[in-house]
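In: Got a predicted model here, sequence first, then my questions.
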Amino acid sequence: MRKVAFFDIDGTLFRWQLYHELIFELKNMEKFSSDEISQIDRAFLGWQSRNKPWREYENTIFDIFEKKLTDISLDDIVLASKKVVERSGHKIHNYTFKLLKDLQKKDYFIVAISGSGQGIVEAFAKLYDIDKCIGHLYEIIDGKFSGKTKRYTFNRKAEIVREVVESENLTLKDSIAIGDSYGDIGMLELVDNPIAFNPSKELLETAQQNGWKIVIDRKDIAYTLENQNGSIILAKTDEF
């Protein structure tokens, strides 16, 4: 049985968010109305200027995208995904990229789990020879988006981990998972070696409570923090 490693993509391997890039590419392709474009731009500027919280911005653009999806062709989504990956697929974190390559050399089965859409997740995962990728899956009927979702990944990562381990005949012995947000906690709880990467407040608190490894990636240095006797100490630095 092969050992397994689970990677979150958005904010963990990829430096930004694939679905945000996809939405803005569709905006550039004029697939949204002028009013929808104004809403997207206002939400983005509100977050950038710190006048709106991240979650409000994220919910705004995601709601616009999902409501518009039935009016956007599958071909346009494929084209936009291709453009995003070609333009931005190289924008990855040094630490997680090195971890990915090291684990591939050790013959780990690599799984990417993301809240971004399955199509763009597949395009990104292909760049890095990831064995299996699981993203948010929208229903397609007769080549068109129906407006319904076939598979959610948000808050289901623990369930997905169990499903993949069983279906691919993998072992959780020496397993690894890395993620950056609250939604990754369930996945991290199931593996032998969880890593909280540039963690959100909620994930940082959980990592500290459970003694998980914490990694802060900044420019060309990654700082690894570990729990020793109830205290968080700097255990290692990696330069890239």
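Out: Cool, got the structure. Predicted, not measured: the structure shown is a model, and the values here were computed from it.
In: Please count neighbours and contacts with C-alpha atoms only from this point.
Out: Noted.
In: Identify the residue nearest Glu239 in space, chain neighbours excluded?
Out: Ile221 (4.5 Å; Cα to Cα, 6 or more residues apart in numbering).
In: does Ala112 sit in a helix, a strand or a coil?
Out: Secondary structure, DSSP: H, G, I helix; E, B strand; the rest coil: Ala112 is strand.
In: And the contacts of the helix or strand where Asp238 lies?
Out: Counting by DSSP states H and E, the element that carries Asp238 is strand 231-239. Contacts of strand 231-239 with the rest of the structure, by Cα atoms under 8 Å, 6 or more residues apart in numbering, involve Tyr95, Gln208, Asp220, Ile221, Ala222, Tyr223, Thr224, Leu225, Glu226, Asn227.
In: put this beside the first:
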Amino acid sequence: MKKAVFLFDIDDTCYNGYSPGDLMKAEVAGGFYKKEEMDGLIADLKEKYMEKEPYEELAELYVRDMAKILAGKDRNILYEHAKTVFEKNIDKLNDFLPAIIDRYGKTHDFYFVSGGFDYSVQAVADIFGAAGYAATTLKTKDGVYQNEIIKDMSYAADKSREAEIIMKKYPKKGSIAFGDATADAGMMKFTEFGIYVHPNDKVKELAAKNGWNVVDDRKAVFQKVVDLLG
């Protein structure tokens, strides 16, 4: 029997919180960036937030500013450090992922589809043995990041495109996409089921219009999957 697939967003979905924030703190502490660089990025985001810019535009600004900061950094060193950080913070990834993987590992592959940068998303994917991942990607030269964005996953259209590519290898029946934001709708339209994890009221309205599931308690996500798939 052909395997179905799970498509997981990371931040505020699988990860209990915002992983780039935890990662940036660890990277500053580890000497990867100057604190002033991070302060500048955060100031830019706060300014746009106060101007009530849409979430996707905030994400795009983050990607653009962060690409400048990452330029000149060794991708593999960043990846290994991120993997260590996530392993230390594994409790933030344990609300439902291990239980789902343990129960459905023989019938489903799983991918992480995230707006995070590729080195950090790959770190999460490798920790859990995912079949693959899709993430914001920068050009590299001799293993070093360049300030050139190859793939920007800030927008719903980007997630939709990547989900469509992945889903060409899998049946829609039995497949589930997991997310927390409007951008994750781009994945859910390709799978039989969509599960929103602790979403805000706007996203709940979107879920209701499309017949997608809402689970407010992260600890209840696994049971919702069992209810849907058996």
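Out: Nice, thanks for sending it over. A quick note: this is a predicted structure, and the numbers were derived from the prediction, not measured.
In: Mind jotting down where the strands sit in structure 1?
Out: Using DSSP state E, the strands of structure 1 run over residues 2-8, 109-117, 132-141, 144-151, 170-179, 193-197, 213-218, 221-228, 231-239.
In: Looking at the contacts of strand 231-239 of structure 1, which is nearest Asp107 of structure 1?
Out: Relative to Asp107 of structure 1, the closest of these is Tyr95; by Cα to Cα it sits at 18.6 Å.
In: so what's that closest one up against?
Out: Neighbours of Tyr95 of structure 1 in contact, by Cα under 8 Å, 6+ apart: Asp217, Ala222, Asp238.
In: Check Phe222 of structure 2 too.
Out: Phe96, Leu97, Ala99, Ile100.
In: where's the third one relative to Gly194 of structure 2, distance?
Out: This points to Ala99 of structure 2. With distances taken as Cα to Cα, to the nearest Å, Ala99 of structure 2 is found 18 Å from Gly194 of structure 2.
In: Give me the more crowded residue out of these two.
Out: For the pair Ala99 of structure 2 and Gly194, the greater number of neighbours falls to Gly194 (25 against 14), based on other Cα atoms under 10 Å.
In: In this structure the more buried one contacts Asn213, no?
Out: Yes: between Gly194 of structure 2 and Asn213 there is a contact under Cα atoms under 8 Å: 5.9 Å.
In: Can you check which residues contact both of those two?
Out: Counting by Cα under 8 Å, 6+ apart, nothing touches both Gly194 of structure 2 and Asn213.
In: Drop anything exposed from the contacts of strand 231-239 of structure 1.
Out: Tyr95, Gln208, Ala222, Tyr223, Thr224, Leu225, Glu226, Asn227 (16 or more other Cα atoms under 10 Å).
In: any idea how far the closest residue to Ile92 of structure 1 other than its chain neighbours is from Gln228 of structure 1?
Out: In space, and not counting its chain neighbours, Ile92 of structure 1 is closest to Phe14: 4.5 Å by Cα to Cα, 6+ apart. Distance of Phe14 of structure 1 to Gln228 of structure 1, computed by Cα to Cα: 30 Å.
In: So these two - more neighbours on which side?
Out: Taking other Cα under 10 Å, Phe14 of structure 1 and Gln228 do not tie; Phe14 has more neighbours (20 against 11).
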